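A.B. asks: Just a sequence and a predicted model for now, questions to come.
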Amino acid sequence: MQALLALWGTHAPVLSVLLPSLTAVALLLLGDHDGLSAQGGPHGSARVRWQRALSLASAALGLAMAVGLVARAASGELMVYELGEWPAPFGIVLVLDRLSALMVLLTQVVAVPVLWYACGGWDVRGRHFHAVFHFQLMGLNGAFLTGDLFNLFVFFEVLLIASYVLMLHGLGRERLRMGVHYVVLNLTASALFLIGVAMFYSVTGTLNMADAALQVARLQGDALRLAQSAALILLVVFGLKAALVPLYFWLPGTYAAASAPVAALFALMTKVGVYSIVRVHWVIFGVDAGAASLTAQPWLLPAALLTSVLGVLGALAAHTLARMVAYLTVSSVGTILTGVALFTPATLSAALYYTLHSTVVIAGLFLFTELVAAQRGAMADRLQPAPAVREPVLLGVMMLFGAASAAGLPPLPGFLGKLMLLQSTADLPVQPWVWAMVLGVGLMTLLGLARAGVVMFWHVQPDDGSVTAAGSSARLLAAPWIFMGLTVAMALAASPIKAYTDALAQQLTDKDHYAATVLQRQGGADVPTTRPYDGRRVLPNDAAPTGAVQEDRP
């Protein structure tokens, strides 16, 4: 046991990537189920039982490892893992800090109950579900842990290729149609990603994030403008992944068409885009990036505010519960990126707390959607009167709880996250806009979900014989309740979580320590002095000498 703990202590970052990868390979070697119909077939076959046991055990072990990563990162330690023992910036490195540890933990927290739900029958409606699921986890964990821009692209491709297969899992005409759109858009974004990375490398000569932050601060003239162009191209790429206006149009139809466990897992996909925006535009093009400082802010903040508003308007206009939840995903991304786009540690901390809440709630709502649809017969999740559900009290309470949390009613974590965001904007010039957006979107979210609840649970019709007992399974009901329980836990543990996100935001502003640790430089002599952005300083791209911060003038 001590040897295993020592091994984990030395190789912790890479093991979080290798575990799902090796699990996926083992599941492929184990082989797929044989002769199963589109409706699930014999769930109890020995091969299926082995697949599920191995898959769930790996996900649970990954969750335990992720908890260990957060415990290790909470001390403020930066762990740099050099693949092949090539030092940065020449070799590929994985970097464990508070942000990467938190996102890996969020991934595993979502993955375990989603996988449990899928084992109720969805996993045998297509080929190699469990193997592809773990390849998806490999891509997600790798994207959160890598310290290199090109390898961020590589892990993006891993998780996207897996998501293409998962998107089509279970087949169906609508799923295939939306899957084609999803693949084409992401292939286009991947091409743009490569173009942006190539442009950035041409002027900095590096793709290591810590080294890139140093090089960008020294750029001037044409090199500076080329780097800023690359930054905006990457913002487009990450904005598409995160579903930022005007690049969000693909998400509602895609998520609504996906199977319930896949849609719940995809709640993490938008957070990869959010994470990449934080990592690139805070660490590389952040406050102390010389003349390139805050390149994205004039575009990011208005887009974030508009995303939240348009997302909730789409939810109000949705005709199915699945599309409503998908639009609420878009709206939550806008709220998160509003905090990111203000570029202060306090707003970023609030945004990250809200990220945890929104991901968990959205994942639970996607699972709930399928359960209630199964009990409404042929009407499924359409927001029209239908026969009464078999579990009106249980599902009704679940709907009420999810709606209250998504809308931000006290004392649930949605309320706490929004309150933190509102408090963090005190004395900022954009405070009225942020308050209007947060409060208005919360009210409209509550109205939309209340309308859906009234239609589904009060406006009932006689049973037409199409209602099934599928949504009454205790195994399936357990998964969304786990997510609801997690939201309660987040409310009870709000203080330590907030302390962690506060320290996380401060750590991201400390480029001296980050660069000195990753690049193994002592004293940070080559690193520009870091000062947290207070929301008031103006940083024109063509003004101030390289590495300087220009203050507002009267």
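C.D. replies: Yep, that arrived. Numbering: from 1, shown residues only.
A.B. asks: contacts, neighbours, all on C-alpha from now
C.D. replies: Fine.
A.B. asks: Run the chain-centre distance for the host helix or strand of residue 273.
C.D. replies: Using DSSP states H and E, residue 273 sits within helix 269-278. Relative to its chain's centre, helix 269-278 lies at 6 Å (Cα atoms, centre = their mean, to the nearest Å).
A.B. asks: can you check stretch 448-463 too?
C.D. replies: Using Cα atoms, centre = their mean, the offset of stretch 448-463 from its chain centre is 31 Å.
A.B. asks: Likewise for stretch 357-373?
C.D. replies: With Cα atoms, centre = their mean, you get 15 Å for stretch 357-373.
A.B. asks: try stretch 10-26
C.D. replies: 20 Å.
A.B. asks: And that stretch, what's buried?
C.D. replies: 12-24 (16 or more other Cα atoms under 10 Å).
A.B. asks: ok, structure two:
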Amino acid sequence: MMHHLVIAPIALPMLFACLLMLERSVLPHRRRVLALVGTTLQLLVAVALLWMTRDGTIWTYQLGEWQPPFGIVLVLDRLAAYMVTISTLLGAAAMLYASNGQDAKGTNFHALFQFQLMGINGAFLTGDLFNLFVFFEILLIASYALLLHSGGRKRTLAGMHYVILNVAASSFFLIAAGTLYGTLGTLNMADLAVKVAHVSERQQGLVEAAALMLMAVFLLKTAILPLHFWLPRAYAAAPGSVAVIFAIMTKVGVYSLLRVYTLIFGDQAGNIAYFAHQWLWCGGIATIAVGALGVFSSPDLRIQISYLTLVSVGTMVAALGMGTVDSYSAVLFYLPHTTFITAGLYLVAEAIGRQRGRAGTRIVKSRQLRQPYLLGTLYFVGTLAILGIPPFSGSIAKVMILTTAQGTQAAWLWAMVLLSTLLGLISMSRAGTTIFWRAGEDASTRGALLNWRTGGAAIALLSVALLVPLFAYPLSGFTHDIVAQLAAPGDYVQAVLGQAPNLGESVQ
């Protein structure tokens, strides 16, 4: 019976999305209650999935009882359960924030939001490359509509670029998947891990070309240089509640890189093994540099936070490029920190913009805020955490990543991370002093105040800055357990296919 929970993170949001589309009441309260019930159930399921994988068991779910590699299979291991939990917690915070009135600006907001969660969770759970493409499309289609939620010229322009780039990426994904299927006769990830290990010389070029194309798609989803330029504009234009759930979108790309290039293109892949690492390392380092310059030169608070997101994904991808057990574990430790903190900062920025009137989130002198102490405290904590200043979560996460680098890589990584921290500290100090200290004498009586919904969502997300240091030891132990499971792809193959070929170790 327990194995049926594996499909619940996909089935529950799909069910509630359909129910929410049927709910046509003009009163948003009924839709909010329905969405709250769905989100609560998903949280309970996420906790149950973590408990199911506590001992390293890999659970599979064959839809329609079709046996892999011929049917659709979902796979729950520690990594999948970890990512589903993060996305569900983030979704709960976003829904709480949206229920203050942002959801009422579009009838189908909650339905689209549930479809978005369905696509994200499906991407984490699928054991098939083609269905990874399908879930990518589900989450992207929902994100297109959510980005345009409540309208506006800026959102329309940002949405146009976002759609065009992702449609192009989807086309490349299909070409890559078709090439792999035509060459190896399968798209089941476990079966691909077996067949890549025995690929002939004649087929090797096609397999490597498809793998490079897949990497390009995942790097675009992650927003790595030079495929990064869509992110700052799209994330800065999104409504606050949408920006929160968008914070996990780049991590879907990070997850895909980690899953595909440890399971399929690990040690067992022969000459193709680890070919992606040099690309990931160089792209990650370059993205940190560009993101740091973007943070330093940003004229707007929301754009500044978007470039901080670029710095964080660049850091994670560079660590993936180092290709060691410790670097992978550090990435997984860093991932919830950067996801929740950037999401919380988007909410704080939106609240600041509402209380400043026409100045919005632009870093210019304007009138005083209605809640300067509360917003100032949240901005201060979020800023120090995202920049990695002790004693907040970012300091531990960054040190873990930095200490995994060796030799020349250490010199480059330390230089880029410390430089990005310095530029970020200067830039965000300038923004903070301009917004909170150089404000006019009069405070407007207009502009929405943070209440238990909006403030509660922001505080809950930013509380990770204090919770991660408190629970750093068990969290780091769990991320090491996740990587240990990734390092044994034979266990994954055995769980899915019922056989355990000698695939070797997939992590150096």
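C.D. replies: Yep, that arrived. Values in this document were obtained by computation on a predicted structure and should not be read as measured data.
A.B. asks: rewinding a little: mean shift of the helix holding residue 273 of structure 1 relative to structure 2?
C.D. replies: Following superposition, helix 269-278 of structure 1 is found to deviate from structure 2 by 0.8 Å on average (mean Cα distance after the TM-score superposition for structure 1).
A.B. asks: How about residues contacting the helix or strand following that helix?
C.D. replies: Beyond helix 269-278 of structure 1 on the C-terminal side, the first helix or strand identified by DSSP H and E is helix 297-317. Contact with helix 297-317 of structure 1 is made by 244-246, 323-338, 341-342, 434, 437, 441, 444-445, 447-448, as judged by Cα atoms under 8 Å, 6 or more residues apart in numbering.
A.B. asks: What segments of the stretch 1-150 of structure 2 are strands?
C.D. replies: 59-62, 73-76 (DSSP state E, counting those that start in this stretch).
A.B. asks: okay, those, which one's buried deepest?
C.D. replies: strand 73-76 (a mean of 24; mean count of other Cα atoms under 10 Å).
A.B. asks: Please tell me how far it is from the chain's geometric centre.
C.D. replies: 20 Å.
A.B. asks: mean deviation (superposed) between it and structure 1, please.
C.D. replies: Looks like 0.4 Å for strand 73-76 of structure 2 (mean Cα distance after the TM-score superposition for structure 1).
A.B. asks: residues touching residue 409 of structure 1, list them.
C.D. replies: By Cα under 8 Å, 6+ apart, the neighbours of residue 409 of structure 1 are residue 415.
A.B. asks: which residue lines up with it in structure 2?
C.D. replies: Using TM-score structural alignment, the partner of residue 409 of structure 1 in structure 2 is residue 389.
A.B. asks: so that match, which of the three states?
C.D. replies: coil (DSSP: H, G, I helix; E, B strand; the rest coil).
A.B. asks: The equivalent of residue 471 of structure 1 over in structure 2: neighbouring residues, count only.
C.D. replies: Using TM-score structural alignment, the equivalent of residue 471 of structure 1 in structure 2 is residue 449. Residues lying near residue 449 of structure 2 (other Cα atoms under 10 Å) number 16.
A.B. asks: just residue 104 of structure 2 next, same as before
C.D. replies: 19.
A.B. asks: hang on, the earlier thing: now the strands of the stretch 1-150 of structure 2 in a markdown table, please, with extra columns for distance to residue 179 of structure 2.
C.D. replies: Output for the strands of the stretch 1-150 of structure 2, formatted as a markdown table (distance: least, Cα to Cα, whole Å):
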| stretch | distance to residue 179 of structure 2 |
| --- | --- |
| strand 59-62 | 25 |
| strand 73-76 | 21 |
